[in-house]
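S.K.: A structural model of the following input is requested.
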Amino acid sequence: MTEAPVPAPVHDEAHGGGLGSRLSWLRAAVLGANDGVVSTAGLVVGVAGATGSRSALLTAGLAGLLAGSMSMAAGEYVSVSTQRDSEKAALATERRELREQPEAELTELTELLAARGLTPDVAREAAEQLTARDALRAHARVELGIDPDDLTNPWHAAVASFLAFTVGALLPLLAIVLPSPAHRLWITVLSVLAALTLTGWTSARLGAAPVPRALLRNVGGGALAMAVTYGAGSLLGAVGV
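M.R.: A predicted model of the protein is given here:
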């Protein structure tokens, strides 16, 4: 019996997991940019409903951009730090179990490989080979779905979220302050809707979701947000608040 092909399922899983991780990060970046577009557009359009002052629009837009990007970065840092701590704790537990119960862990790895379609004999042989090569890595990938050499990095996540939100927020900010007062509102609305179409299409494709439904939700939600904030701003401006 040749055993050369046995480790292949684990290797393929790690490769697929890496691709999935990259796609998740890309999708998170697209969604972060989308948040920047919607939240900043709602803010500046609302202010535009109350006043035509370019300085007021710039101040509000910059404040919204900085507050939103810092909030996104802080939230992502906390979230990913918690995930990383959980991964480290799981690896520590697995390391202790391998030290204290090596036979039980070998049996567990065998059962996990058998559950993936290997015959009992092949699963046992594969588990023994993987354990001899690197027991912790084998259990981390097969049992926990974790790559010990590629744990999530909270700083990377925080910086990525900050940049994604900032890039998205710059579009409505520049669209509202650069054009003339007579055209700034429509230029902003059209620019935002175009950007939401792009981010909605991209996120749907990355998530293998129906594109028309994603576009409707994304563009419709952004349009509704701008309509509500503009109406509120106009009302407040009319009463002199």
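S.K.: only C-alpha atoms for contact and neighbour calcs from this point on.
M.R.: OK.
S.K.: pull out the buried positions in stretch 36-56.
M.R.: 36-51, 54, 56 (16 or more other CA atoms under 10 Å).
S.K.: tell me which of those residues fall in helices.
M.R.: Among the buried residues of stretch 36-56, DSSP state H puts 36-50, 54, 56 in helices.
S.K.: ok, which stretches of this protein are helices?
M.R.: Using DSSP H, helices in the chain cover 8-50, 54-100, 102-115, 120-139, 154-177, 184-206, 211-239.
S.K.: which helices and strands does the last one pack with?
M.R.: The reference is to helix 211-239. Counting by 3 or more CA pairs under 8 Å, 6 or more residues apart in numbering; DSSP states H and E, the packing neighbours recorded for helix 211-239 are helix 8-50, helix 184-206.
S.K.: what angle sits between the first one and helix 54-100?
M.R.: Read it as helix 8-50. Put simply, helix 8-50 runs at 160 degrees to helix 54-100, going by axes from the mean of the first three to the mean of the last three CA atoms, to 10 degrees.
S.K.: same question, the shortest one
M.R.: Inter-element angle recorded for helix 184-206 and helix 54-100: 20 degrees (by the same axes, to 10 degrees).
S.K.: one more to put side by side:
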Amino acid sequence: MFAWLQTKPKETHAMDSVGWLRAAVLGANDGILSLSGLLIGISSAEASRRSITLAGVSGLIAGAMSMAAGEYVSVSSQADLEMADLNLERQEVEQHWDEEVDELTHVYVTRGLEQGLARTVAIKLMEHDALEAHARDELGINMYSVAKPLQASVSSAAAFSAGAILPLITALLSPVEHVNIILTFSTLFFLAFLGLVGAHIGGANKMRAIFRVTVLGVLALAVTSLVGKFFEVQA
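M.R.: Modelled structure (predicted):
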């Protein structure tokens, strides 16, 4: 009668992948747009093939290193804050058990539980693992997915490089006199595809995601092209 309960597949939610998806899409989008803007600005200034290649390779390396360093510092700061909060909460649990039970009870009451049931749940969870219960339900920290600076740094650099290599290859394979126009349209295609993939994985509206990234891409590329024209030199 209830056989379907035993075979029901595990539910999957878009939020399950939001962390890595956001980082991957942000890094790849930044790589595509940053390097494309750089190369279009350089080519708009009538630069030579050698100058375009040098700028592209340098931009990819510098961008990846910058993303890695920025992400490492950012996530390290987050990890430090989380650790400080956990240490404080550990002391509170050890020194003021009853008050901490009251705090957790209040959290569950505000979420809809009756006072008596909320207190029972708070006591049971604290007896099982007091620090984990307070970290999760009071501080909003998942003990099993705390910030990992090195992992975030490497992932961010890899995502940026994966995105940046696309416009770089496009520029290297394009006739130097047509780099600008080819790079512009290929970049919009790359951005649209990235928006499509991100929306598909995240369960978001695909057309809205494509429209968003391509419109912002057009604006960014237009600005860099104008800058290149303004400083036009023979390189």
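S.K.: which residue is nearest the centroid of structure 1?
M.R.: The centroid of structure 1 falls nearest to residue 28 when counting by CA atoms, centre = their mean (2.3 Å).
S.K.: what does it align to in structure 2?
M.R.: In structure 2, the residue paired with residue 28 of structure 1 is residue 23, using TM-score structural alignment.
S.K.: list the contacts of the residue lying closest to its match once chain neighbours are set aside.
M.R.: Among residues not flanking residue 23 of structure 2 along the chain, residue 156 sits closest, at 6.6 Å (CA to CA, 6 or more residues apart in numbering). Each residue near residue 156 of structure 2 by CA atoms under 8 Å, 6 or more residues apart in numbering is listed here: 23, 24, 27, 64, 67, 68, 71.
S.K.: just residue 25 of structure 2 next, same as before
M.R.: So residue 25 of structure 2 contacts 159, 194, 198 (CA under 8 Å, 6+ apart).
S.K.: which residues touch stretch 58-65 of structure 2?
M.R.: Under CA under 8 Å, 6+ apart, the answer for stretch 58-65 of structure 2 is 31, 35, 38, 156, 157, 158, 160, 161, 164, 165.
S.K.: can you check which part of structure 1 that stretch sits on?
M.R.: Counting by TM-score structural alignment, stretch 58-65 of structure 2 corresponds to residues 63-70.
S.K.: what's the average distance of that stretch to structure 2?
M.R.: Compared with structure 2 after the fit, stretch 63-70 of structure 1 shows a mean deviation of 1.1 Å (mean CA distance after the TM-score superposition for structure 1).
S.K.: can you point out the buried residues in that stretch?
M.R.: Here stretch 63-70 of structure 1 shows 64, 65, 68, 69, 70 as buried, counting by 16+ other CA under 10 Å.
S.K.: ok so, going back, reformat the contacts of stretch 58-65 of structure 2 as CSV; add distance to residue 144 of structure 2.
M.R.: What follows is those, written out as CSV (distance: CA to CA, whole Å):
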residue, distance to residue 144 of structure 2
31, 30
35, 36
38, 40
156, 21
157, 24
158, 24
160, 27
161, 29
164, 32
165, 34
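S.K.: which of those lies closest to residue 94 of structure 2?
M.R.: Checking these against residue 94 of structure 2 by CA to CA gives residue 156 as the nearest, at 38.4 Å.
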